[in-house]
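**Q** coordinates only, sequence not included:
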């Protein structure tokens, strides 16, 4: 049924001159003040104008290719981004030239939302229109927030973070799970928050530390627009005021250590905690953990062969084909 694999991701700038054009792509049509865009641009310029996400995707692609080769999967691997090169229209055009007719798409988001699923499907459809007749079909693989191949590596990463806390303080250390905030109007028509809470519960129970909280970060909308809360910075302040000595934070909403992890957590949240006298330990993301890479291969083989669909917890496996109104979102445009 399938003759290629497509990694679909967000994209990021790879030099100072890329930053503003990249952010303009990200924010096109969104009601985000220009001052906010320029502030985010400074975050990237602090890292030389280079987002780590593209290199992380290259490493993931290489790991996937090796995993496919070792297990007899002969699908060629492609990569296309929403916001920066390699852009999806260019990738689909290359796939067409290579004779690809139908590909399996893996989105670098574990959770269902407009931004993490439906918008990527819209991006693919728009790219297919650009490419025109003969553009390859792309069927997305299911969301993997409760797949053992995601949860098990995150348990391992979280255990490694707790190992950095003195043993006598570990049981009293607050455990926070962080994800990108989204507008409440977007959250109301998807399972983003429920899936995040389920993944956090599974990880927390997996390390034997069931007391935990879900926090949010990186909001970019106007102050008048309600977004998912609480903000990670507010919770850090609250815990510090209560006398907390240590915090372990798990960036469960991200699969790699890209800019919103490095800046918003490792810089802003970490520095805030330090100013308040709190030891802040951030767990790693799954990255190219071998179990996670194997999970991607398993998602491919289950679709191609009808194999069992493993899922932890109470929700069961996510759907393969999204309903028509799945994660629908119609943002209010600026007037």
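**A** Sure, I can see it. If you're wondering where the values come from, they're calculated on a predicted model, not measured in any experiment.
**Q** Could you use CA atoms for every contact and neighbour count after this?
**A** OK.
**Q** Residue 176 belongs to a strand, doesn't it?
**A** Yes - counting by DSSP: H, G, I helix; E, B strand; the rest coil, residue 176 is located in a strand.
**Q** May I have the residues that are in contact with it?
**A** 212, 213, 214, 215, 247, 248, 249, 250 (C-alpha atoms under 8 Å, 6 or more residues apart in numbering).
**Q** Next, format these as a markdown table and append secondary structure and distance to residue 93.
**A** As requested, the contacts of residue 176 are exported to a markdown table (DSSP: H, G, I helix; E, B strand; the rest coil; distance: C-alpha to C-alpha, whole Å):
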| residue | secondary structure | distance to residue 93 |
| --- | --- | --- |
| 212 | coil | 46 |
| 213 | strand | 44 |
| 214 | strand | 41 |
| 215 | strand | 40 |
| 247 | strand | 47 |
| 248 | strand | 44 |
| 249 | strand | 41 |
| 250 | strand | 38 |
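**Q** got JSON lines for those residues, with neighbour count too?
**A** JSON lines is the format used below for the contacts of residue 176 (neighbours: other C-alpha atoms under 10 Å):
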{"residue": "212", "neighbour count": "19"}
{"residue": "213", "neighbour count": "17"}
{"residue": "214", "neighbour count": "23"}
{"residue": "215", "neighbour count": "23"}
{"residue": "247", "neighbour count": "25"}
{"residue": "248", "neighbour count": "22"}
{"residue": "249", "neighbour count": "27"}
{"residue": "250", "neighbour count": "27"}
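**Q** Can you tell me which of those is nearest residue 79?
**A** Set against residue 79, the nearest of the contacts of residue 176 by C-alpha to C-alpha is residue 250 (27.0 Å).
**Q** ok, now how distant is that closest one from residue 159?
**A** Computed as C-alpha to C-alpha, to the nearest Å, the residue 250 to residue 159 distance reads 10 Å.
**Q** Repeat that for residue 7.
**A** 29 Å.
**Q** Counting neighbours, go ahead and name the busier of the two.
**A** In this view residue 7 and residue 159 are compared by other C-alpha atoms under 10 Å, and residue 7 has more residues nearby, 22 against 19.
**Q** Not counting residues beside it along the chain, what's closest to that one?
**A** Leaving aside its chain neighbours, residue 7 sits nearest to residue 79 (4.6 Å; criterion: C-alpha to C-alpha, 6 or more residues apart in numbering).
**Q** Name the residues of the top helix by length along the chain that are buried.
**A** Of all segments of type helix in the chain, defined using DSSP state H, the longest is helix 53-70. By 16 or more other C-alpha atoms under 10 Å, the buried positions in helix 53-70 come out as 53, 54, 56, 57, 60, 61, 63, 64, 65, 67, 68.
**Q** Surely the second one is in contact with residue 12?
**A** Yes - proximity of residue 54 to residue 12 meets the contact threshold set by C-alpha atoms under 8 Å, at 6.2 Å.
**Q** next up, a second structure to put side by side with the first:
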């Protein structure tokens, strides 16, 4: 057993008012040379929703669900909330944890994946938070990647069924299932091991499709940014929808398997832009929900926590050997030698 004093939910962050949108986007893109006009274009996506990203609210609701699940189990673990790009910043949160006497905490991140953006960058956040807290900083143990956790697979599989049920009945059986995840630059694709992110996403798609009863499906990418001359993972979901339309597809079920919450890349890129594109083609589109703050997601978090504090075996669905790598990290140290932070 490992003593754990607290749980830190670590996430990406998002604006919660119109005046916060541009400063937030500047935080996200600092050092990447993104033109101001591109930031202004993305800012309009947030302003469409009053300048409020759904992500912070969803995370606060998830914390409430985790606390409720802990109470049902008769357990008490204080939960803290920190972000990379907006308030509450992880640095401030870790200082607060130190001041509250927390000596060792587990860290749950709102990304199921390996790779730089999904894992290594969160390790950098952890290291930065501890640096801000100084010599008395708590030990921080990042919980493992959970792309193959049975509850994650079940939540997405059920969401696909719920989405299919919203389609016209005569189209449900022939609707095309399309999985989508956030694209990344090709130059970053093997930074933490050969194609680790792509392999994990592909593995999850395979598991979810099987659980939902689909023998055939498509896997695509979305929400690329940056200069057009820089290659990113393809095919893009919009280009793929073009191809489906040309092939006579009448209905699609879109599952944003790469996202654990309905944040801006889901509610704008899919529910607005892609939905409008589908409507223009006369294609019926249904979008599967993400886990958000479901009670099952809270149980998943506590499963990961118990793997560390109680030494319980990892809850996983094993459909191939070897499973694309996963691990935990301590104090922001990479979990595998291949992970270059």
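**A** That came through fine. In this text the structure is predicted, and so the values were computed from the model without any measurement.
**Q** picking up where we left off before, nearest to residue 24 of the first structure among the contacts of residue 176 of the first structure?
**A** residue 215 (27.2 Å).
**Q** What's the match for that closest one in the second structure?
**A** Residue correspondence to the second structure (TM-score structural alignment): residue 215 of the first structure is matched to residue 220.
**Q** go on, residue 261 of the first structure?
**A** Match for residue 261 of the first structure (TM-score structural alignment): residue 266.
**Q** So that match versus residue 53 of the second structure, what's the distance?
**A** Taking C-alpha to C-alpha, one finds residue 266 of the second structure at 11 Å from residue 53 of the second structure.
**Q** got it, and residue 326 of the second structure?
**A** On the measure of C-alpha to C-alpha, residue 326 of the second structure and residue 53 of the second structure end up 29 Å apart.
**Q** Ok, residue 135 of the second structure next?
**A** Separation of residue 135 of the second structure from residue 53 of the second structure (C-alpha to C-alpha): 34 Å.
**Q** and those two? which has more neighbours close in?
**A** residue 53 (23 against 9).
**Q** give the contact list for the more buried one.
**A** By C-alpha under 8 Å, 6+ apart, the residues touching residue 53 of the second structure are 14, 15, 16, 46, 263, 264.
**Q** What lines up with it in the first structure?
**A** In the first structure, residue 53 of the second structure lines up with residue 51, judged by TM-score structural alignment.
**Q** Likewise for residue 200 of the second structure?
**A** That one, residue 200 of the second structure, aligns with residue 195 by TM-score structural alignment.
**Q** does that match count as helix, strand or coil?
**A** Applying three-state DSSP: residue 195 of the first structure is helix.
**Q** how many neighbours does it have?
**A** Neighbour tally, residue 195 of the first structure, other C-alpha under 10 Å: 20.
**Q** From what I see, residue 275 of the second structure and residue 283 are in contact.
**A** No - in this structure, residue 275 of the second structure is not within contact of residue 283 by C-alpha under 8 Å, at 9.0 Å.
**Q** what range in the first structure matches stretch 132-151 of the second structure?
**A** Against the first structure, stretch 132-151 of the second structure falls on residues 130-149 (TM-score structural alignment).
**Q** Return the set of buried residues in the matching stretch.
**A** For stretch 130-149 of the first structure, by 16+ other C-alpha under 10 Å, it's 131, 135-149.
**Q** any idea how far it is from the chain center?
**A** 15 Å (C-alpha atoms, centre = their mean, to the nearest Å).
**Q** How about stretch 22-41 of the first structure?
**A** For stretch 22-41 of the first structure - counting by C-alpha atoms, centre = their mean - the centre lies 19 Å from the chain centre.
**Q** Ends of it, what's the gap?
**A** 9 Å.
**Q** Please identify the buried residues of it?
**A** So, applying 16+ other C-alpha under 10 Å, buried residues of stretch 22-41 of the first structure: 22, 23, 26, 31, 37, 40, 41.
**Q** The longest helix of the first structure vs the second structure, average distance?
**A** Taking mean C-alpha distance after the TM-score superposition for the first structure, the mean distance separating helix 53-70 of the first structure from the aligned residues in the second structure is 0.8 Å.
**Q** and that helix, what other elements does it pack with?
**A** strand 77-81, helix 290-305 (3 or more C-alpha pairs under 8 Å, 6 or more residues apart in numbering; DSSP states H and E).
**Q** ranking those by burial, who's on top?
**A** Across those, averaging neighbours per residue (mean count of other C-alpha atoms under 10 Å) puts strand 77-81 on top, at a mean of 21.
**Q** what stretch of the second structure does the following helix or strand past that one fall on?
**A** Downstream of strand 77-81 of the first structure, the next assigned helix or strand under DSSP states H and E is helix 88-97. Matched against the second structure by TM-score structural alignment, helix 88-97 of the first structure falls on residues 90-99.
**Q** who's in contact with that stretch?
**A** Here stretch 90-99 of the second structure has contacts from 10, 80-84, 125-126, 128-130, 132-133, 136-138, using C-alpha under 8 Å, 6+ apart.
**Q** Pick the one among the residues you listed closest to residue 182 of the second structure.
**A** residue 84 (17.6 Å).
**Q** Just confirm that closest one contacts residue 24, I think it does.
**A** No - applying C-alpha under 8 Å as the test, residue 84 of the second structure and residue 24 come out as separate, 10.3 Å apart.
**Q** hmm, back to that, between the buried residues of stretch 22-41 of the first structure, which sits nearest residue 185 of the first structure?
**A** Among these, and counting by C-alpha to C-alpha, the member closest to residue 185 of the first structure is residue 31, at 13.4 Å.
**Q** and that closest one, what helix or strand is that in?
**A** Going by DSSP H and E, residue 31 of the first structure is not part of any helix or strand.
**Q** do you know how far it is from residue 119 of the first structure?
**A** 16 Å.
**Q** before we move on, what about residue 79 of the first structure?
**A** For residue 79 of the first structure relative to residue 119 of the first structure (C-alpha to C-alpha), the value is 17 Å.
**Q** again, but for residue 108 of the first structure
**A** 13 Å.
**Q** which one of the two has more residues nearby?
**A** Counted by other C-alpha under 10 Å, residue 108 of the first structure and residue 119 do not tie: residue 108 has more neighbours, with 19 against 16.
**Q** Could you find the counterpart of that one in the second structure?
**A** In the second structure, residue 108 of the first structure lands on residue 110 (TM-score structural alignment).
**Q** Test my guess that its match contacts residue 258.
**A** No - with contacts defined as C-alpha under 8 Å, residue 110 of the second structure does not count as touching residue 258, sitting 10.7 Å away.
**Q** Much appreciated, bye for now.
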